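# What follows is a protein structure lacking sequence information:
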């Protein structure tokens, strides 16, 4: 993927109009209108109608995805999105490429939330329809029989595998959710850990987590200024820079840093208006 990945990816229950309206004015980089786990069975049809209406109304500069259901509900979800498709469709519990819908109108984000999904992640990410992987940690922890829920140390192999596969395949990768809605320090620490692992961003379950998530992926101002100096060299290959040697890969990293800083500046302007 050449486009800059979203850092903050907020799930919004699609059957709650007030939550959708609130998310529309948030600082999230991407909103995932959720038709799956967050929506009770009795509210599925109402949620589909709400998503269709929300997509028509638009979300400004915020990227929009819709998480559809597995099984028979997926066809109904996709039909509801046909008239006004989102930017992306999130497919839950992808174990293998065959689980991906053939008739999706937009690129797919595949959720890796089972042992089979982790083991077959390379084939999933290699599918031309897939532009990103999402770590589904709640289900993965359950499938692995972890005794204490989401234990990131116990999940470290799976988390690193998702990042490795994403980088090898040239797609995005997003860290899983943090269930601690009211524990901002714990969430912030987890977001920073996800950034250090190499994830492009993190999925969120509450708007209160957006600011800390964006901060975790925001480059330090000094790093931004250094990146601008590196790019200004306009050289190729190995060269000397401020007492050390740099190569083309350092220039590429500097461009990513600048792009992230510019995105953060635009986001700040949009939310302050």
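Structure received. Quick caveat, the model's predicted, so the values are computed rather than measured.
# From here on, just use CA atoms for contacts and neighbour counts.
Fine.
# And the helices in the stretch 151-273 of the chain?
Counting by DSSP state H, counting those that start in this stretch, the stretch 151-273 of the chain has helices at residues 156-169, 184-197, 210-217, 221-232, 248-272.
# Name the residues of the shortest one that come out as buried.
What that stands for is helix 210-217. 210, 212-217 (16 or more other CA atoms under 10 Å).
# try it against this one:
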């Protein structure tokens, strides 16, 4: 059954921050990103993982990050750090716990059971990283595996590696996989967040990929550098023209109710157009509320 979101939460820009870097955690308090992923996995060296775990849990529980959606990315299932990560993250109570390389519905259920056993509050959701061929092929079952699942996060670097593909402008080698994850996420009513762009100096390429992600239907993009925040925020927000058109379309529909065919700017208006316009306004109002 599709789960309806009760409140729209902007996730235009979701920035990975290494939890082993105290200065990075402090800097994150002033960044305009919608979300933060306090990382215990790739960005943290093995010998730094225990203190990073403590720092991430303290940061997530602190309340110092304001309206930002704060998540903790734990180390993957089967690693020596995973169980302790899950316990610490669950007890800290962030908005979400991000788990890499989730590959099946059974793993989702295993993760949710571990979170609940560790005392994760109801508001702490599971965000599953989808980054392997097996996960892509089983993604609809993963999407419906638990009500606690709140988002898919694309791990495009690992997916490209696993497919023996190449990173190319336009992402043609992985477009079928991206679409598949979007289909499953929308079918289950959860957020879907695009993968990272690796070249922090290539602003033009980054913005082009943001535009592509928005056009495809992603809620936002994961980021690896604070300099990418502004571009992602702009790309995944409705433009002023889109907001104006949404308001005009809804007004025309309401004014023409019962009059047969309703048009706006010369185009026929149906219920599906009104629903899209209302979603545009929901996104705009949620962003303005930030």
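Received it, and whenever you're ready, just let me know what you need. Note that the structure is predicted; figures quoted are calculated from it, not measured.
# related to what we said a few turns ago, pick out the most distant pair among the buried residues of helix 210-217 of the first structure.
210 and 217 (11.0 Å; CA to CA).
# how about the buried residues of helix 210-217 of the first structure in CSV, adding distance to residue 78 of the first structure?
Shown next, in CSV, are the buried residues of helix 210-217 of the first structure (distance: CA to CA, whole Å):
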residue, distance to residue 78 of the first structure
210, 28
212, 33
213, 30
214, 30
215, 34
216, 34
217, 32
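# which among the residues you listed gets closest to residue 170 of the first structure?
Distance to residue 170 of the first structure, by CA to CA, is smallest for residue 217 among those, at 19.3 Å.
# ok so, going back, and the helices of the stretch 151-273 of the first structure, which is most packed in?
Most buried of the helices of the stretch 151-273 of the first structure, by mean neighbour count (mean count of other CA atoms under 10 Å): helix 210-217, with a mean of 21.
# which residues does the most centrally placed residue in the first structure contact?
Centroid-nearest residue in the first structure, with CA atoms, centre = their mean: residue 174, separated by 4.1 Å. Residues counted as contacts of residue 174 of the first structure (CA atoms under 8 Å, 6 or more residues apart in numbering) are 132-135, 199-203.
# hang on, residue 11 of the second structure in a strand?
No. Per DSSP: H, G, I helix; E, B strand; the rest coil, residue 11 of the second structure lies outside any strand segment and is coil.
# how about it, what's its partner in the first structure?
Using TM-score structural alignment, the partner of residue 11 of the second structure in the first structure is residue 6.
# What of residue 141 of the second structure?
Residue 141 of the second structure maps onto residue 123 in the first structure, by TM-score structural alignment.
# The residue nearest to that match when sequence neighbours are not counted and residue 121 of the first structure, how far apart?
Spatial nearest neighbour of residue 123 of the first structure, excluding adjacent residues (CA to CA, 6 or more residues apart in numbering): residue 97 at 6.6 Å. According to CA to CA, to the nearest Å, residue 97 of the first structure and residue 121 of the first structure sit 9 Å apart.
# between these two, which one's more packed in?
residue 121 (25 against 19; other CA atoms under 10 Å).
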